[in-house]
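>>> what would the 3D arrangement of this be:
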Amino acid sequence: MFELPSLNLKDQVSEQEWQLRVDLAACYRLVDHMRWGDLIYTHMSARLPGTDHYLVNAFGLSFDEVTASNLVKVDLAGNILDDTPFKINPAGFTIHSAIHEVREDAHCVIHLHTKETVAVASLECGLLPLSQHSMFSLPSLSYHGYEGLAVNDDERKRLQDDLGTTNHMLLVNHGGLTVGPTVGDAFMRFYDLQRACEIQLAIQSSAQPAVQVPQPIIDNIYNQANVVHSGSTGGQLAWPAMLRKAYRLDPTFAQ
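All right, here's what the predicted structure looks like:
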């Protein structure tokens, strides 16, 4: 059986970078636990504050193998900056570097191929205002048309333009994407998007008439959420609990 190289960067990087590595590795483990993964594919990345460098998963590892130390540090040109035996997925680099290049606020980018986000992204109607969870995505939701595997540099500009200033995106025939100022914020936004898609598909499968939320409520939901979550997405409040959960599942992610 192939044994993964053992890496330990804890004492070789700054405290700030190490904490970011721990948070991102925990996010990979939580996504695996929630069955949102896609074998060795899809990606989550986190930018190192004050730099154009970001962390992403090593290509070929399943999400339950990701650790703080085996995350790969790259620049916006795709150059690997760590002394690491691992490589990165070119498709993941195309999507994540494109977003990090133009969104200074998007310190974390989550892109996943869950069956529910793929399904709703493939419906002509897209995401509908059918649940409270959808309310958190709809005021800041965009769409990007399918162009095949994301390995074409020409697609970067169209992806950037389609995302604009939104924080949630459905990639048509492809999956979901969220961004946030922290790993916790991006995670919470994907949780809401994923749950909204799950609920919508459950309602549509019932073949019964559905009650849609009126537009004035949709327009006001961010104001209400800011009051409840003290100005954040709720991710900063929920993340400590999620981090504790990741430690309970398997603390090796923090190595």
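>>> going forward, measure contacts and count neighbours with C-alpha atoms only.
Fine.
>>> any idea how many residues pack against Ala241?
For Ala241, the neighbour count with other CA atoms under 10 Å is 10.
>>> before we move on, which element is it in?
Taking DSSP states H and E as the criterion, Ala241 maps to helix 235-249.
>>> against which helices or strands is that helix packed?
helix 15-33, helix 183-205 (3 or more CA pairs under 8 Å, 6 or more residues apart in numbering; DSSP states H and E).
>>> would CSV of those with distance to Glu116 and mean neighbour count be doable?
Formatted as CSV, these follow (distance: least, CA to CA, whole Å; neighbours: other CA atoms under 10 Å):
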stretch, distance to Glu116, mean neighbour count
helix 15-33, 14, 22
helix 183-205, 6, 21
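>>> now do the same contact list for Ile40.
Contact partners of Ile40, counting by CA atoms under 8 Å, 6 or more residues apart in numbering, are 59-63.
>>> helices of the stretch 51-200 of the chain, start to end?
Shown for the stretch 51-200 of the chain, the helices assigned by DSSP state H, counting those that start in this stretch span residues 90-102, 115-121, 132-137, 154-163, 183-205.
>>> give the contact list for the residue positioned nearest the centre of the chain.
Nearest to the mean C-alpha position of the chain, counting by CA atoms, centre = their mean, stands Ile110 at 1.3 Å. Residues near Ile110 by CA under 8 Å, 6+ apart: 43-45, 177-179, 186-187, 190.
>>> what residues does stretch 72-86 touch?
For stretch 72-86, contacts defined as CA under 8 Å, 6+ apart pick out 5, 52-59, 70, 87-88, 93, 97, 100-101.
>>> one more, so I can put them side by side:
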Amino acid sequence: MTAQTNPGATTKAGTSGATEEEELRRELAAVYRLVHHFQMTDLIFTHISARLPGPDHLFLINQYGLMFDEITASNLVVVDLDGRLVRSAEGAVVNPAGFVIHSAIHRRRPDANCVLHTHTRAGCAVAAQEKLLPLNQMSMSFYDRVGYHDYEGVALNLDEQERLVADLGRHHSLILRNHGLLTVGASPAEAFLRMFYLHRSCQIQVDALAGGGPLVLPPPEVCEHAARQLEEGEDSDDYTDELGLELTWQALTRLVERTYPDYAT
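Reported below is the predicted structural model:
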């Protein structure tokens, strides 16, 4: 298994003495900074939400109006499933309309503890095409493992939620046609690593199509084999990398700590 494709084994940093919510706040703030660092932001728009532990169905999300490089562990706000503020600093606001997509998935996918949505240039370009192509080893990890949701206008209509969740199905990645990309994960780290490689796959596709020459696609059986290798390491004759996922997240955390040391405040 390679670190680039299946971040399902990523874990929390485990800061000594921190509560579960404090650790989650730091991990989510780190992901906001990483999305900024890798230029996947859309000014103050789009969200990354993370489910808080407990039975109350509450979520951490960014304050509306902050750039992603301004997000810290302490200025994340708490909202309910309808995007209403439950806990926040004085004067903080949240964009409830932007939470329509997130709340739909959080309601129906209990495994989706984190939902990450982007409007990147390459992601929007591929969202305007028929589908994500298995052009590269990175994109093969999404082979038959990404959903597609047709554009219905700005995501303000609650009626769209049922269709969006149905189109995601059991996948962990969704291409919102004419809109952008979405990934889910058991943790913010997992959702981010999926998004990093979904976005990178879109960049490769845009570049390959811009080359103008004929594209070379592996046979379907090879694509499926590669997807299983990268996703599960099922083949007993294949080598596996049991450390790559955790080491990747540790390296990314060090990058955030070096570059944006205020993220954990």
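>>> where does the TM-score land?
With the length set by TM-score structural alignment, normalised by the length of the first structure, the two chains reach a TM-score of 0.89; 240 aligned residues with a CA RMSD of 1.7 Å.
>>> looking at the second structure now, which of the contacts of Ile40 of the first structure still hold up?
Retained in the second structure: 59-63, out of those (criterion both residues aligned by TM-score structural alignment, their matches' CA atoms under 8 Å).
>>> want to throw the residues you listed into CSV with distance to Leu163 of the first structure and neighbour count?
Output for these, formatted as CSV (distance: CA to CA, whole Å; neighbours: other CA atoms under 10 Å):
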residue, distance to Leu163 of the first structure, neighbour count
Phe59, 25, 18
Gly60, 28, 14
Leu61, 28, 15
Ser62, 28, 17
Phe63, 26, 27
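>>> please flag which of those sit within strands.
Here DSSP state E is the test, and these give no hits in strands at all.
>>> hmm, back to that, closest one to Gln19 of the first structure among the helices of the stretch 51-200 of the first structure?
helix 183-205 (10.8 Å; CA to CA).
>>> and that closest one, how far from the second structure on average?
Helix 183-205 of the first structure, aligned to the second structure and superposed, deviates on average by 0.8 Å (mean CA distance after the TM-score superposition for the first structure).
>>> run the chain-centre distance for the next helix or strand after that helix.
Using DSSP H and E, the helix or strand that follows helix 183-205 of the first structure towards the C-terminus is helix 215-228. Remark: helix 215-228 of the first structure is offset 23 Å from the chain centroid, using CA atoms, centre = their mean, to the nearest Å.
>>> go on, stretch 242-259 of the second structure?
Distance, centroid of stretch 242-259 of the second structure to centroid of chain: 16 Å (CA atoms, centre = their mean).
>>> next one: stretch 251-265 of the second structure
Offset of stretch 251-265 of the second structure from its chain centre (CA atoms, centre = their mean): 19 Å.
>>> what's the answer for stretch 171-187 of the second structure, then?
That offset, for stretch 171-187 of the second structure, works out to 7 Å (CA atoms, centre = their mean).
>>> equivalent range in the first structure for it?
Aligned by TM-score structural alignment, stretch 171-187 of the second structure falls on residues 166-182 of the first structure.
>>> so what touches that stretch?
Residues outside stretch 166-182 of the first structure that contact it (CA under 8 Å, 6+ apart): 105-115, 117-119, 121-122, 137, 140-146, 163, 185-187, 189-190, 193-194, 236.
>>> in a markdown table, list the helices and strands packed on helix 235-249 of the first structure along with distance to Leu128 of the first structure.
Conversion of those to a markdown table gives the following (distance: least, CA to CA, whole Å):
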| stretch | distance to Leu128 of the first structure |
| --- | --- |
| helix 15-33 | 24 |
| helix 183-205 | 7 |
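>>> out of the ones you listed, which comes closest to Pro251 of the first structure?
Nearest of these to Pro251 of the first structure, taken as CA to CA: helix 15-33 at 8.9 Å.
>>> which other helices and strands does the helix or strand just after that closest one contact?
Downstream of helix 15-33 of the first structure, the first helix or strand assigned by DSSP H and E is strand 43-47. On a contact count with 3+ CA pairs under 8 Å, 6+ apart, strand 43-47 of the first structure meets helix 15-33, strand 53-56, helix 90-102, strand 108-112.
>>> which part of the second structure matches the shortest one?
To tie it back to what came earlier, the one meant is strand 53-56 of the first structure. With TM-score structural alignment as the criterion, strand 53-56 of the first structure aligns to 58-61.
>>> got the contact list for whichever residue in the first structure pairs up with Thr259 of the second structure?
Counting by TM-score structural alignment, Thr259 of the second structure lines up with Leu249 in the first structure. Applying CA under 8 Å, 6+ apart to Leu249 of the first structure gives no contacts.
>>> one more: Arg145 of the second structure?
Applying CA under 8 Å, 6+ apart, one finds that Arg145 of the second structure lies in contact with 171-173.
>>> list only buried entries from the residues you listed.
Taking 16 or more other CA atoms under 10 Å as the criterion, what is buried in those is 172-173.
>>> just give the number of residues close to the counterpart of Ala155 of the second structure in the first structure.
The alignment partner of Ala155 of the second structure in the first structure, by TM-score structural alignment, is Ala150. Neighbour count of Ala150 of the first structure, defined by other CA under 10 Å: 17.
>>> excluding chain neighbours, what is closest to Ala150 of the first structure?
Ala91 (4.9 Å; CA to CA, 6 or more residues apart in numbering).
>>> so what corresponds to that neighbour in the second structure?
Aligned by TM-score structural alignment, Ala91 of the first structure pairs with Ala97 of the second structure.
>>> and what of Ile203 of the first structure?
Match for Ile203 of the first structure (TM-score structural alignment): Ala208.
>>> contacting residues around its match?
Here Ala208 of the second structure is in contact with Leu215 (CA under 8 Å, 6+ apart).
>>> run the last query once more with 6 Å
Counting by CA atoms under 6 Å, 6 or more residues apart in numbering, Ala208 of the second structure touches no other residue.
>>> quick one: it and His117 of the second structure, what's the gap?
As judged by CA to CA, to the nearest Å, Ala208 of the second structure and His117 of the second structure stand 24 Å apart.
>>> swap in Glu221 of the second structure?
30 Å.
>>> who's more crowded, those two?
Neighbours per residue, other CA under 10 Å: of Glu221 of the second structure and His117, the larger number sits with His117, 27 against 9.
>>> residue in the first structure matching that one?
So, by TM-score structural alignment, His117 of the second structure is matched to His111.
>>> ignoring the adjacent residues along the chain, who's closest to that match?
Leu177 (4.4 Å).
>>> what about the one you found, how many neighbours?
Neighbour tally, Leu177 of the first structure, other CA under 10 Å: 28.
>>> sorry, back to before: let's have the helices and strands packed on strand 43-47 of the first structure in a markdown table, adding distance to Glu155 of the first structure.
Formatted as a markdown table, these follow (distance: least, CA to CA, whole Å):
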| stretch | distance to Glu155 of the first structure |
| --- | --- |
| helix 15-33 | 26 |
| strand 53-56 | 20 |
| helix 90-102 | 8 |
| strand 108-112 | 16 |
